[in-house]
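Engineer: Just the structure for this:
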Amino acid sequence: MDQIRPCPSGLHKPDSPALGGPVNRFSAPQAQAACPLKTPVSLITELCKHARTSADRINTASLREGNLAVSENFSENLRSLCAEHGSIAQICREVGINRQQFNRYLNGSSLPAAHNLRRIARFFEIPEARLFAPQAEFEAQLRDAASTTPAGPSDSFLEPFRAQHRNLKRYLGFYHAYFRTPSWGEGIFCALTRFIEKDGFILSRNLEIAHDPEQSIRQISRYQGLVTLRGNRLFITEHERAHEGSVAQTILFSAHRQQLKYLRGMTMGVAWRPFPRPYAARAIWKRLDERVSAREAIAACGVYPVRSPRIDPTVRNYLETPAKEDMPDMPGSVLL
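Structural biologist: Below you'll find the predicted structure:
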């Protein structure tokens, strides 16, 4: 009789007749039919299958954990970068990504597609791969990049003005700057200003031209300076291009984010007659149409009577009606 191998269903190996034990009531073929036996090859195949299933589960879990860590790293690093660049809405406009979608990147619920990742990396001027680094490593790399050269006094002063071309790109162009200065009495002064971009900085160029035929006085002043955006406010610091020329400061804002025709605010400088003295005055800038030539823009500079038809009503109303939040019960310009 052929020997019967162990059966996983619980059938026992038949006792050996030579030892006088009872003979199994199943013959070898019958026993094999009742309990199908697996060959070594089939057993190995099944074990391999179970091993692959277990490995797949482990790999899936590891992959899920890895994706979660990558998403957290990216969102933390993106939040860190945005904290250094002010308005998130402005970042979304410059990058070209919907605010709702950008918020998903910030809270870690979504990762950007390849094209959006490239946009974000280009905006912040950082390699794409670095955005996924662990936060501690990411912050260390940023600190190392910022401290490659020791900062001197000029570096500290210029820091707020660096890398402003992204924030201020839409402000580039020509403006007529209107304000009232004690140097020219009650008239409205109109100057020509231009914003240009150079090496990541936004530069201001200002030209003031005025003529008083009665007193044969003519003023030509040129200023140059730097511009930065902080909290939706434009800060313009300029110095006069003359020996011991004065330094002026102007702060402007747009009434609506999408409206750049008028920029309102305050300017502070030094009146040069009848004697030098500091003053502060309301200022409003009007953006010039691209069709206006440089000659026409310069010709419009000067001092105008308040009721001159050449003064835009919006400009006149702003300069004539000081808001309570400015300086209550004080005229349009203030001597200090």
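
Engineer: alpha carbons only for contacts and neighbour counts from here, please
Structural biologist: Noted.

Engineer: From the chain's centroid, how far away is stretch 158-168?
Structural biologist: With C-alpha atoms, centre = their mean, to the nearest Å as the basis, stretch 158-168 stands 12 Å off its chain's centre.

Engineer: wait, stretch 302-319
Structural biologist: 37 Å.

Engineer: this one as well, want them side by side:
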Amino acid sequence: MREYFPANLQLLCRHYRSIAEVCRQLGINRAQFNKYLSGQSLPTPYNLKRICDFFGVEEYEIGLPTEQFARLIGAKAKPSSDAAEMSAPQQMLEHLRQRSSNELQVHVGYYHEYYHSMSMPGHILCSLVHLREEGGHYTYERTERLQTRAARGEDYERYRYLGVAYYLQNRLFFVDYESLTSNEICQTVLIPSYKSRITRLNGLKIGVSSADHRAPACSRVVWEFLGTQINRVSAYRKVRLYLPDDPELDDDLRERLAQTQMVDGLFQIA
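Structural biologist: So this is what the prediction gives:
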């Protein structure tokens, strides 16, 4: 932990405007936080959990070798300026990036994503999404937690998805993979907001169940915009499974998701 923690913490802080902002949102003294960044001291177990919850990482992950940790959170190496050096898959992705509209910029920020769980039928899953722009590329991180209201402590499964986003012909396309196991890919297509203030975006999500049968599945999906700067700890508390009649889900959200039905174990769009 002591060997890699400072560099990994610095890497996480780069996703924010300043160290002062991180300290303010975490509620940790700046001088003490600087000691963590420099490696002079390690946080207490309590502060370590607060830091990991804030950044959406596990405690064991933040102590991984920095190269491995950078790959885990989706940090990118500097791209080559010579297109001829790119592999065929890289050229395809670069082609899409160049065709993608810059209107994607207005959608950068944090979202709560709601859709019918592919692994826990009869539940609606809320995940936390962070869409950001990095050197002309739009990438995002999506965190899921398969935990019901009744579950306690560490009784849950957690998944982190890393992906790329494109704005093509008036539609938002998101393609991601599960970064901890690398055994699934999801695609989400959303209808962009043309209003001056983004509230909720509607669309479809296709993927596979994480259960043993790994059935292909499709669901209506709703992204609720939270803002460009948020309290991640507070936002993460909502990341879990909900029953459709849960009072925390409003009528508008239920109506937007209502056209999804389950037929023969698969989700069908009415």
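
Engineer: tm score of chain vs chain?
Structural biologist: Taking TM-score structural alignment, normalised by the length of the second structure as the basis, the two superposed chains have a TM-score of 0.60; 186 aligned residues with a C-alpha RMSD of 3.2 Å.

Engineer: quick one: the strands in the stretch 51-200 of the first structure?
Structural biologist: Listed in chain order, the strands of the stretch 51-200 of the first structure (DSSP state E, counting those that start in this stretch) span 173-179, 188-198.

Engineer: Now mean neighbour count and distance to M330 of the first structure too, for those, in CSV please.
Structural biologist: CSV is the format used below for those (neighbours: other C-alpha atoms under 10 Å; distance: least, C-alpha to C-alpha, whole Å):
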stretch, mean neighbour count, distance to M330 of the first structure
strand 173-179, 23, 15
strand 188-198, 21, 17
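
Engineer: Tell me which of the ones you listed lies nearest to A145 of the first structure.
Structural biologist: strand 188-198 (21.7 Å; C-alpha to C-alpha).

Engineer: and the angle from that closest one to strand 173-179?
Structural biologist: 150 degrees (axes from the mean of the first three to the mean of the last three C-alpha atoms, to 10 degrees).

Engineer: whereabouts in the second structure does strand 188-198 of the first structure align?
Structural biologist: Using TM-score structural alignment, strand 188-198 of the first structure corresponds to residues 124-134 of the second structure.

Engineer: next one: stretch 51-63 of the first structure
Structural biologist: Counting by TM-score structural alignment, stretch 51-63 of the first structure sits on no residues of the second structure.

Engineer: and F253 of the first structure, what pairs with it in the second structure?
Structural biologist: Checking TM-score structural alignment: F253 of the first structure goes with I191.

Engineer: can you pull out the helices in the second structure?
Structural biologist: 5-13, 19-26, 30-38, 45-55, 66-73, 88-99, 232-236, 251-257 (DSSP state H).

Engineer: okay, the ones you listed, which one's buried deepest?
Structural biologist: Across the helices of the second structure, averaging neighbours per residue (mean count of other C-alpha atoms under 10 Å) puts helix 5-13 on top, at a mean of 19.

Engineer: quick revisit: for S210 of the second structure, find the nearest of the helices of the second structure.
Structural biologist: Closest among the helices of the second structure, using C-alpha to C-alpha: helix 66-73, at 19.5 Å.

Engineer: Could you check how far the closest one is from the centre of its chain?
Structural biologist: The answer for helix 66-73 of the second structure is 16 Å, by C-alpha atoms, centre = their mean.

Engineer: Output the residue interval of the first structure matched by that helix.
Structural biologist: Going by TM-score structural alignment: helix 66-73 of the second structure matches no residues.

Engineer: And that helix, what does it pack against?
Structural biologist: helix 5-13 (3 or more C-alpha pairs under 8 Å, 6 or more residues apart in numbering; DSSP states H and E).

Engineer: residues in the first structure aligned with the helix it packs on?
Structural biologist: Taking TM-score structural alignment, helix 5-13 of the second structure hits no residues over in the first structure.
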